[in-house]
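K.L.:
no sequence on this one, just coordinates:
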């Protein structure tokens, strides 16, 4: 019985580490996506480049680090809206309607996950 508990503990630790690696990878890919030179980041009515947006998002990410367990948490806490003014961040890209940053990033997160799953499936073919 103790052996079963030990195996379950080891498996849960392994799964937890894999999830943390996936989350960190997803966050890194989202930050790279924000850097897109064709888009500007609107925060509290002011426009920022992707590089400037990344600096702000990383600062918030560091502040909320203990609350962030998933890429969705990262988006919610770090890249959705101003905690002071309550105004939602918006993305302005050429040839695209203005969109809330949360929607924009969640859509990109879906693409990242689909790509990762597709890559895993191809390895097993």
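P.N.:
Perfect, thanks for sending it. From a predicted model like this one, the values you see are computed outputs, not experimental measurements. Residues are numbered from 1 along each chain as shown.

K.L.:
make it CA atoms for all contacts and neighbour counts henceforth
P.N.:
Noted.

K.L.:
List the buried residues of the longest helix belonging to the chain.
P.N.:
The helix that spans the most residues within the chain, counting by DSSP state H, is helix 2-34. Judged by neighbour count (16 or more other Cα atoms under 10 Å), helix 2-34 contains these buried residues: 22-24, 26-27, 30-31, 33-34.

K.L.:
try this one side by side with the last:
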């Protein structure tokens, strides 16, 4: 308020207004308008931007080194399951194509994935386009849900087992 004209402020109730942010702002006589809410808008907005930025950074979690290794191992295992057929949206895909598709989805959704279970759920269980679940046709012709199948593979990996689905 360094302006000399603003030294002797008088409330002019006829110029009171209601601002669109929902707070009543009082107008003062002359060219001196004091809106106490407006004086806090810039710091509040800067603080809000900072908090949202930190939250966004925290939300972009990626897998730990051990979870990344499990994901890589799952994809590699799938690529070697040459006696199985992977069903996606009613179409058959060989093991190499299935593994490439999982890798591409993982690369796209990596910031949303922190665990191997997240990977299976987000990248290897269902179509993002149709929502249809992926299936695995076993060597004997039986069909298994890909989510169930890959979670069994993951459990075997976590136990330290080398054999689960067999390829």
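P.N.:
Yep, that arrived. A quick note: this is a predicted structure, and the numbers were derived from the prediction, not measured.

K.L.:
Out of the buried residues of helix 2-34 of the first structure, which is nearest to residue 9 of the first structure?
P.N.:
residue 22 (20.0 Å; Cα to Cα).

K.L.:
Would you mind measuring from the closest one to residue 100 of the first structure?
P.N.:
Between residue 22 of the first structure and residue 100 of the first structure the computed distance is 24 Å (Cα to Cα, to the nearest Å).

K.L.:
ditto for residue 43 of the first structure
P.N.:
11 Å.

K.L.:
Please say which of those two ends up with more neighbours.
P.N.:
residue 43 (21 against 18; other Cα atoms under 10 Å).

K.L.:
Could you pull out the strands in the second structure for me?
P.N.:
For the second structure, the strands defined by DSSP state E cover 17-18, 24-25, 85-88, 91-93, 135-137, 143-145.

K.L.:
Those strands into a markdown table, with extra columns for distance to residue 114 of the second structure?
P.N.:
Converted to a markdown table, the strands of the second structure look like this (distance: least, Cα to Cα, whole Å):
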| stretch | distance to residue 114 of the second structure |
| --- | --- |
| strand 17-18 | 48 |
| strand 24-25 | 47 |
| strand 85-88 | 24 |
| strand 91-93 | 27 |
| strand 135-137 | 24 |
| strand 143-145 | 22 |
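
K.L.:
Burial check on the counterpart of residue 38 of the first structure in the second structure, number of neighbours?
P.N.:
Counting by TM-score structural alignment, residue 38 of the first structure corresponds to residue 83 in the second structure. By other Cα under 10 Å, the residues close to residue 83 of the second structure number 13.

K.L.:
Touching, residue 83 of the second structure and residue 138? I think so.
P.N.:
Yes. Using Cα atoms under 8 Å, residue 83 of the second structure makes contact with residue 138 at a distance of 7.4 Å.

K.L.:
Residue 54 of the first structure: how many residues sit nearby?
P.N.:
Neighbours around residue 54 of the first structure, by other Cα under 10 Å: 21.

K.L.:
Once you drop chain neighbours, what's closest to it?
P.N.:
residue 31 (6.3 Å; Cα to Cα, 6 or more residues apart in numbering).

K.L.:
got a list of what the aligned partner of residue 135 of the second structure in the first structure touches?
P.N.:
Using TM-score structural alignment, the partner of residue 135 of the second structure in the first structure is residue 90. By Cα atoms under 8 Å, 6 or more residues apart in numbering, the contact set of residue 90 of the first structure is 41-43, 98-101.

K.L.:
got it, and residue 68 of the second structure?
P.N.:
115-116.

K.L.:
which one in the first structure is aligned with it?
P.N.:
Match for residue 68 of the second structure (TM-score structural alignment): residue 24.

K.L.:
Residue 49 of the first structure -> the second structure?
P.N.:
Aligned partner of residue 49 of the first structure by TM-score structural alignment: residue 94.

K.L.:
got a list of what the residue lying closest to that match once chain neighbours are set aside touches?
P.N.:
Nearest residue to residue 94 of the second structure in three dimensions, chain neighbours excluded: residue 85, at 5.4 Å (Cα to Cα, 6+ apart). By Cα under 8 Å, 6+ apart, the contact list for residue 85 of the second structure reads 92-95, 136-138.
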